[in-house]
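Colleague: just to be clear, the model below is a prediction. Sequence and coordinates:
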Amino acid sequence: MTPAQTEEVVARALSQIPDAKAQAALDAGMVPHELGHLWFTHAFWPERPETEANAPRHYGGPGPDWLDEAAAVVLEDEPTAAQRRDQFRALMRGEMVPAIGPIDGRSILLDLPGLLSREHPGLVRAAAIGPEVAAKGGVGVSFTPAGAGPRPDALERIFYIQTRAFADYLILKSGRAAILADIAQAVAKGDSVEAWLSNKGADYSLPVSIIDLQHDWEQFAMLL
């Protein structure tokens, strides 16, 4: 990214933070979110190197991108969680959400197998700054612009919204607040989510296959 492009991104970010109160509100959601990514990786992959030859690419740690993101969004403050839920409902009604822009969000939100298998939509952008962060040290924070921007930006925001709602679904259906940790423990040992459902889904009052999970998810999503 050129200096001019960097200045443009920073200017756009700052333009969406008009005062100290808005900055504090943003921090209340963003800081625990980013810590969630770090804690998730250290809890379930403490000994694994951050990069391995021929390993699948991931947005955060070694875990599936949706699970890594779920571990982050469930730590956000309540106003941020409420906003994501409101946006989920609006997209399900076919409305345009200003922070996302014109896109058929409903079909994406209903595609649960897609969420469980796809790369984080921001992976390409994050990977581009990875070498620079690694060379300089520290932690890199990537800003996702709001508004009717490019489709990748819209898909990133929908990814967060869908992950928040799916985390709610798992917690409500199972009655277990720590269900994401239970899934992560199995995945860290080499199980797929499909295998975990087959072995443990019934114990958590969940369907035991991805197909049945999709059907149950559709019913849940339409009633939100």
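Modeller: Done, it's in.
Colleague: every contact and neighbour count from this point should use C-alpha atoms.
Modeller: Fine.
Colleague: what helices or strands is the helix or strand encompassing Ala24 leaning on?
Modeller: Assigned by DSSP states H and E, Ala24 falls within helix 20-44. Here helix 20-44 touches helix 65-73, helix 179-188, going by 3 or more CA pairs under 8 Å, 6 or more residues apart in numbering; DSSP states H and E.
Colleague: output these as JSON lines; include the columns distance to Ala81 and mean neighbour count.
Modeller: Shown next, in JSON lines, are the helices and strands packed on helix 20-44 (distance: least, CA to CA, whole Å; neighbours: other CA atoms under 10 Å):
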{"stretch": "helix 65-73", "distance to Ala81": "8", "mean neighbour count": "25"}
{"stretch": "helix 179-188", "distance to Ala81": "17", "mean neighbour count": "17"}
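Colleague: so what's Ala13 up against?
Modeller: By CA atoms under 8 Å, 6 or more residues apart in numbering, the residues touching Ala13 are Phe143, Pro145.
Colleague: let me fix that: Asp111
Modeller: Here Asp111 is in contact with Gln214 (CA under 8 Å, 6+ apart).
Colleague: ok, the residue nearest the centre of the chain to Ile108 distance?
Modeller: In the chain, the residue lying closest to the centroid (CA atoms, centre = their mean) is Glu69, at 3.3 Å. For Glu69, the distance to Ile108 equals 17 Å [CA to CA, to the nearest Å].
Colleague: repeat for Ile179
Modeller: Ile179 is 24 Å from Ile108, by CA to CA.
Colleague: Ile145 - nearest residue in space that isn't next to it in sequence?
Modeller: One thing to correct before we go on: residue 145 is Pro, not Ile. Asp153 (6.6 Å; CA to CA, 6 or more residues apart in numbering).
Colleague: next, the buried residues of the helix or strand where that neighbour lies.
Modeller: Assigned by DSSP H and E, Asp153 belongs to helix 151-174. By 16 or more other CA atoms under 10 Å, the buried positions in helix 151-174 come out as 153-171, 174.
Colleague: put this next to the previous one:
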Amino acid sequence: MRHRTTLLLAALLPFTSATAADAGDCPATLQLHELSCVATAQGWFHAANPATARQIAEDAALAASSFETYFGRPAPRGAVIAGEQGRAIPDDIGQALAAVGAAWQIPWLDAADRRAVQRSALERQLRASMPGADEAQLQARIDATLPSASAPPDTATDRSALRHEIGHMLLIRAFWDAPATDASRSAGHYGGPGPDWLDELAAVLMESQAMTGDRRAKLHSPEAAAHMQPLATFFDMAHPMVARMSELASRGPGAHVISGAEAQRLTGDAGWFYVQARGVADFLLDTSDDPAVFGRIAAFLADGGDMAGWLAAHGAQTGLPASITELDAVWTQWLAARAPSPEAAQAR
């Protein structure tokens, strides 16, 4: 996902015992911590209140529609559980969801939970760094650091981020089976078993217009050229966050809140990987004759092929070159045609 000032990552941690949720059309066997649930054609969506559950269901529907447009396959049904402080979905609930058809499952921090996690993490940090501070001084420092509790949360970014994460899961479950997905975790992949560039491309295709606009603006900014990888490199490289995930995992289970300079250090140059994924998506849509070209690529890669093989076998049929070298030349021209003029660059 795009870099934000605060990076939130949830590691595996079982839920505590829970009571039955107000499930509505959701499976009555699920035991969740007083969460509301909405069931739709896209799956089952749990949150602290009905309005949030409906909002999550709407975002899942938007992601599913985009996925079917760009990948040409039905979006697998899934489940989102927002709450429980971002902890992973426990095995028994995951199995119950899978039994009713949830091919993918995402634990999620909603806005209220995110604020609670941020406050708790900051309080721990300050208590360690300010020994002897009185309680009023401590709370005042927290209040001065975090957004006001009464300020409206950035729900637009949160909703786009959720659609991004759903995009990852839709790609994985539509083109790879569960054993392949599990094996990918030990093979150095950031997400699913497919190459990291395709995994991230699927996710950015699900994002909101506002987030897409931000990525495009960065792609066509003067500094972008220094960060774009040749396509031969991009199609084969690991996601820049792979190495950083192990550092976060070493901090133990739970939701980690990393802000400011530490977030900048951990994410490093990873933001450009997302930007190039969006750029390659736009490039292939602009230059191919197939609006669902990504589904054809994903199917070929899921069968064990690579991008070079797909171009050799199918590039000409979709209006693309037959080799990565030729494709990279067209990509370079495509980028140059969209670069800002010298006058525009000086005006920035």
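Modeller: Happy to help now that I have it. Owing to the predicted nature of the structure, the values given are computational and were not obtained by experimental measurement.
Colleague: TM between them?
Modeller: TM-score for the superposed pair, counting by TM-score structural alignment, normalised by the length of the first structure: 0.76. Supporting figures: 201 aligned residues with a CA RMSD of 3.6 Å.
Colleague: map Val31 of the first structure across to the second structure for me.
Modeller: Counting by TM-score structural alignment, Val31 of the first structure lines up with Leu162 in the second structure.
Colleague: now do the contacts for the residue lying closest to its match once chain neighbours are set aside.
Modeller: Nearest non-adjacent residue to Leu162 of the second structure, counting by CA to CA, 6+ apart: Asp59, 7.4 Å away. Asp59 of the second structure sits next to Arg159, Ser160, Leu162, Arg163 when contact means CA under 8 Å, 6+ apart.
Colleague: that older thread, how far away is the residue nearest to Pro145 of the first structure from Leu123 of the first structure?
Modeller: 11 Å.
Colleague: need the distance between the two termini of stretch 307-316 of the second structure.
Modeller: 13 Å.
Colleague: matching residues in the first structure for that stretch?
Modeller: Counting by TM-score structural alignment, stretch 307-316 of the second structure sits on residues 193-202 of the first structure.
Colleague: what of stretch 288-298 of the second structure?
Modeller: Mapped onto the first structure using TM-score structural alignment, stretch 288-298 of the second structure spans residues 174-184.
Colleague: aligned to Gly191 of the second structure, what sits in the first structure?
Modeller: Counting by TM-score structural alignment, the partner of Gly191 of the second structure is Gly60.
Colleague: what is the neighbour count of its match?
Modeller: Other residues near Gly60 of the first structure come to 19 when the count uses other CA atoms under 10 Å.
Colleague: hmm, back to that, among the contacts of Asp59 of the second structure, who's most crowded?
Modeller: That'd be Arg163 among these, by other CA under 10 Å, with 27 neighbours.
Colleague: contacting residues for that residue?
Modeller: Arg163 of the second structure neighbours (CA under 8 Å, 6+ apart): Asp59, Ala60, Leu62, Ala63, Ala203, Met206, Glu207.
Colleague: is the nearest residue to Gly105 of the first structure once chain neighbours are set aside in a helix, a strand, or coil?
Modeller: Nearest in space to Gly105 of the first structure, with sequence neighbours left out and distances taken as CA to CA, 6+ apart, is Leu91 at 5.5 Å. With DSSP: H, G, I helix; E, B strand; the rest coil as the basis, Leu91 of the first structure sits in helix.
Colleague: now Leu91 of the first structure: how far from Ala221 of the first structure?
Modeller: From Leu91 of the first structure to Ala221 of the first structure the distance is 11 Å (CA to CA).
Colleague: try Ala55 of the first structure
Modeller: Taking CA to CA, one finds Ala55 of the first structure at 33 Å from Ala221 of the first structure.
Colleague: with neighbour numbers in mind, choose between the two.
Modeller: When neighbours are counted by other CA under 10 Å, Ala55 of the first structure and Ala221 differ, and Ala221 comes out ahead with 18 against 8.
Colleague: which one in the second structure is aligned with that one?
Modeller: In the second structure, Ala221 of the first structure lands on Leu335 (TM-score structural alignment).
Colleague: just the element for that match, please.
Modeller: helix 324-338.
Colleague: chain center to that helix: distance?
Modeller: Put simply, helix 324-338 of the second structure sits 27 Å off its chain's centre (CA atoms, centre = their mean, to the nearest Å).
Colleague: likewise stretch 189-200 of the second structure?
Modeller: 11 Å.
Colleague: before we move on, what about stretch 185-202 of the second structure?
Modeller: With CA atoms, centre = their mean as the basis, the mean position of stretch 185-202 of the second structure lies at 12 Å from the chain mean.
Colleague: what about it, how long is it end to end?
Modeller: 18 Å.
Colleague: what does it rub up against?
Modeller: Contacts for stretch 185-202 of the second structure (CA under 8 Å, 6+ apart): 1, 67, 167-168, 171-172, 176, 180-181, 183-184, 234-239, 241-242, 274, 277-278, 280-281, 298, 301-302.
Colleague: let's go with 7 Å and repeat that
Modeller: With contacts defined as CA atoms under 7 Å, 6 or more residues apart in numbering, stretch 185-202 of the second structure is touched by 167-168, 171-172, 180-181, 184, 234-235, 238-239, 242, 274, 277-278, 281, 302.
Colleague: go on, stretch 151-169 of the first structure?
Modeller: By CA under 7 Å, 6+ apart, the list of residues contacting stretch 151-169 of the first structure from outside reads 66, 69-70, 73-74, 84-85, 88, 100-101, 109, 121-122, 144-145.
Colleague: now for these: which two are most distant?
Modeller: Maximum pairwise distance among the contacts of stretch 151-169 of the first structure (CA to CA): 24.4 Å, between Val74 and Gly101.
Colleague: more neighbours, those two?
Modeller: Neighbour totals were compared for Val74 of the first structure and Gly101, and Val74 leads with 21 against 18 (other CA under 10 Å).
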